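A.B. asks: Show me the folded form of this:
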Amino acid sequence: MVLKLYAVSDGPPSLSVRQALAALDIPFELKDTNFGAGEHMAEEYAKMNPQKEIPVLDDDGFYLSESNAILQYLCDKYQPQSELYPKDPKARAIVNHRLCFNLSTYYANISAYTMAPIFFDYQRTDLGLKKVHIALDVFETYLQRLGTKYAAANQLTIADFQLINSTMTLEAIDFDFSKYQKKYRRNCSINLHSWYITW
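C.D. replies: The predicted structure is shown next:
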C-alpha cells in the first residue's frame, strides 16, 4: 500500500515531510488537507490524530503525527542507512537535538511572529520580534560551534528540512537576515531547491 500524507501545501512541517519523502525516494499519495476550511478539526481526522494537527502519515493503517516523529520513522523504516538520519549515536543525537530545538524554540518563536497573524487574530509585537531574534541568535551559535555546513552535519539531515522551512517563513515578511553571518538560509535554499520545484 502506498503511504498517504495528510498535509497542507505550504505548512513548514508538511513541507519537511514531503521533502524527506522525495529525498528518500518513497512513493506517497498526498492528501491535501484544507486548514482554512477546518478539515483537520473533523471527527474523521481526529481518529487519525486526536491532536487535530497537520501533517499525519498513514502507513497502511498505522497513523503517525508530529512531523519530527514522521521524519524519524521514514528514515528508520524505509532507508535505515541514509545519511539523512545517521546511525552513529553522537551524530544522531545532534540531529535529534536540532529537531527538538526547532519544535520547542525555533519554529515556535518564528511561527508565532510570522504565521499566527496571517491565520489568527494575533498582532505582531516587539516582544514577538525579540523572541525571533533570540531563536536566530541561538541557532547561529549552534552553527558556529559545530562548524558544519548544515545544521547538524556536513551533509543534509532531516533536521535541515525542519529548520530551513521554519527560517523561510520569515521571507514572507521580508525579514532582515543581514546580521546573521552563517547564511544558513541561503545555503540550504540552494540545496533544497530541487524538492521545491517538483511541487
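A.B. asks: all contacts plus neighbour counts: C-alpha atoms, from now on.
C.D. replies: Noted.
A.B. asks: mind checking which helix or strand the most centrally placed residue in the chain is in?
C.D. replies: What sits nearest the mean C-alpha location of the chain, by Cα atoms, centre = their mean, is residue 162, with 2.5 Å. Element membership of residue 162, judged by DSSP states H and E, is helix 158-168.
A.B. asks: I'd like the structure of this one too, to check against the first:
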Amino acid sequence: MATGRLVEVYLDLLSQPCRAVHILLTCTKIPHRVRTMALRKGEHRTLDFTKLNPMQKVPVMVDDGFVLTESDAILKYLATKYDVPEHWYPRQPERRARVDEYTAWHHTNTRPHAAKVFILEVLLPAQSGSLVDEARLNRALSDLDDTLDKLESMFLRRQPFLCGDDITVADLLAACELTQPLGGGRDVLKERPQLQRWRSRVQSAVGEAFDKAHGVLYALRDRRRARL
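C.D. replies: From the prediction side, this is the model:
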C-alpha cells in the first residue's frame, strides 16, 4: 500500500459513478476520507469546490495534492497506484484492454441510457411537479433495452463478469448505473435472468460495500413507495 495522506474523495452517493468509487475504496481498504457533497443543495457550485473542479461535478479525488475529476480515471488510478488485487484493473495488456473496451463503451451506452430512465421517472417530476412523460420514458426504456441486449451478447456471453472471470472496475460502473432506476422503484433487469445473475455475482464479490454505497438510493425508493 502506498503511504502518505488519506485519499480524499468528494462524493454524492445518489450519483452512480460516486458509488462505484466508494465501493472500490471500501472493498480494497484504501485509506480514504469521504467529503460528502449534496448536489441537490448546490454544494458543487460553491466557490471552493469550483476551484477544485471547474466542471462542478463529482466524483473528485485528491491524493496528496493530485486532483482527478473523472470516475473512470479515478477508479483506474486507485487500482494502479495502490496495492489492491490485480483483478480490479489487470496489468496483463489484453485483459486490461478488455476493461478499457467496456469503460469506453459505457459512457455512451449504459450510463446515459440507464440514467435517462431515472431522470425521466424521478428527477424531472420531482423538480417540476409534473407527471412522467410516458412517451419519452418508453423511448428511453427502448434505448436501454438495446444496451442490455449488447451487455448480454457482447460483454457477458459465456463469462461471469463483463471483462472475464473476475470482477473489475467495469462491473462496478455498470452495476451502479443499472441499479439507479431502482430509485424510482424500477428494476430494469427484472426480465433479464442473465444480467440478474451477473448483478448477484457483483454484489457477492463486493459484499456489504454494495448496499452501503446504495443506502441513499434505497431510501429514496422507500420514500417513493410510502407515498404511493
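A.B. asks: Next, the TM-score between them, please.
C.D. replies: The TM-score (TM-score structural alignment, normalised by the length of the first structure) is 0.90; 198 aligned residues with a Cα RMSD of 2.0 Å.
A.B. asks: Name the single longest helix found in the second structure.
C.D. replies: Counting residues, the longest helix in the second structure under DSSP state H turns out to be helix 134-150.
A.B. asks: centre of the chain versus that one, how much separation?
C.D. replies: Relative to its chain's centre, helix 134-150 of the second structure lies at 19 Å (Cα atoms, centre = their mean, to the nearest Å).
A.B. asks: And stretch 19-27 of the first structure, by the same measure?
C.D. replies: On Cα atoms, centre = their mean, the centre of stretch 19-27 of the first structure falls 14 Å from that of its chain.
A.B. asks: So which bits of the longest helix of the second structure are buried?
C.D. replies: Going by neighbour count (16 or more other Cα atoms under 10 Å), the buried part of helix 134-150 of the second structure is 137, 140-141, 143-145, 147-148.
A.B. asks: can you check stretch 111-120 of the second structure too?
C.D. replies: Under the neighbour-count criterion of 16+ other Cα under 10 Å, stretch 111-120 of the second structure has 111, 113-120 buried.
A.B. asks: would TSV of those with distance to residue 210 of the second structure and secondary structure be doable?
C.D. replies: As requested, those are exported to TSV (distance: Cα to Cα, whole Å; DSSP: H, G, I helix; E, B strand; the rest coil):
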residue	distance to residue 210 of the second structure	secondary structure
111	18	helix
113	21	helix
114	18	helix
115	18	helix
116	22	helix
117	21	helix
118	19	helix
119	22	helix
120	25	helix
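A.B. asks: out of those residues, who's nearest residue 191 of the second structure?
C.D. replies: Relative to residue 191 of the second structure, the closest of these is residue 114; by Cα to Cα it sits at 15.3 Å.
A.B. asks: Do I have it right that the closest one meets residue 146?
C.D. replies: No: contact criterion Cα atoms under 8 Å: residue 114 of the second structure and residue 146 do not qualify, at 11.1 Å.
A.B. asks: Show the contacting residues for the equivalent of residue 166 of the second structure over in the first structure.
C.D. replies: Residue 166 of the second structure maps onto residue 155 in the first structure, with residues paired by TM-score structural alignment. Counting by Cα atoms under 8 Å, 6 or more residues apart in numbering, residue 155 of the first structure touches 83-84, 149.
A.B. asks: can you tell me which of those are in strands?
C.D. replies: For those, not one is inside strands, with DSSP state E as the criterion.
A.B. asks: And the helices in the second structure?
C.D. replies: According to DSSP H, the helices that the second structure contains are 16-28, 47-52, 71-81, 93-106, 110-118, 124-128, 134-150, 169-179, 193-206, 208-213, 215-227.
A.B. asks: Put together CSV for those, with distance to residue 35 of the second structure on each row.
C.D. replies: Converted to CSV, these look like this (distance: least, Cα to Cα, whole Å):
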stretch, distance to residue 35 of the second structure
helix 16-28, 11
helix 47-52, 11
helix 71-81, 15
helix 93-106, 25
helix 110-118, 23
helix 124-128, 25
helix 134-150, 32
helix 169-179, 20
helix 193-206, 22
helix 208-213, 14
helix 215-227, 15
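A.B. asks: nearest to residue 9 of the second structure, of these?
C.D. replies: Closest among those, once you apply Cα to Cα, is helix 16-28, at 8.5 Å.
A.B. asks: so the closest one matches what in the first structure?
C.D. replies: Under TM-score structural alignment, helix 16-28 of the second structure corresponds to residues 12-24 of the first structure.
A.B. asks: Likewise for stretch 104-116 of the second structure?
C.D. replies: Aligned using TM-score structural alignment, stretch 104-116 of the second structure spans residues 100-112 in the first structure.
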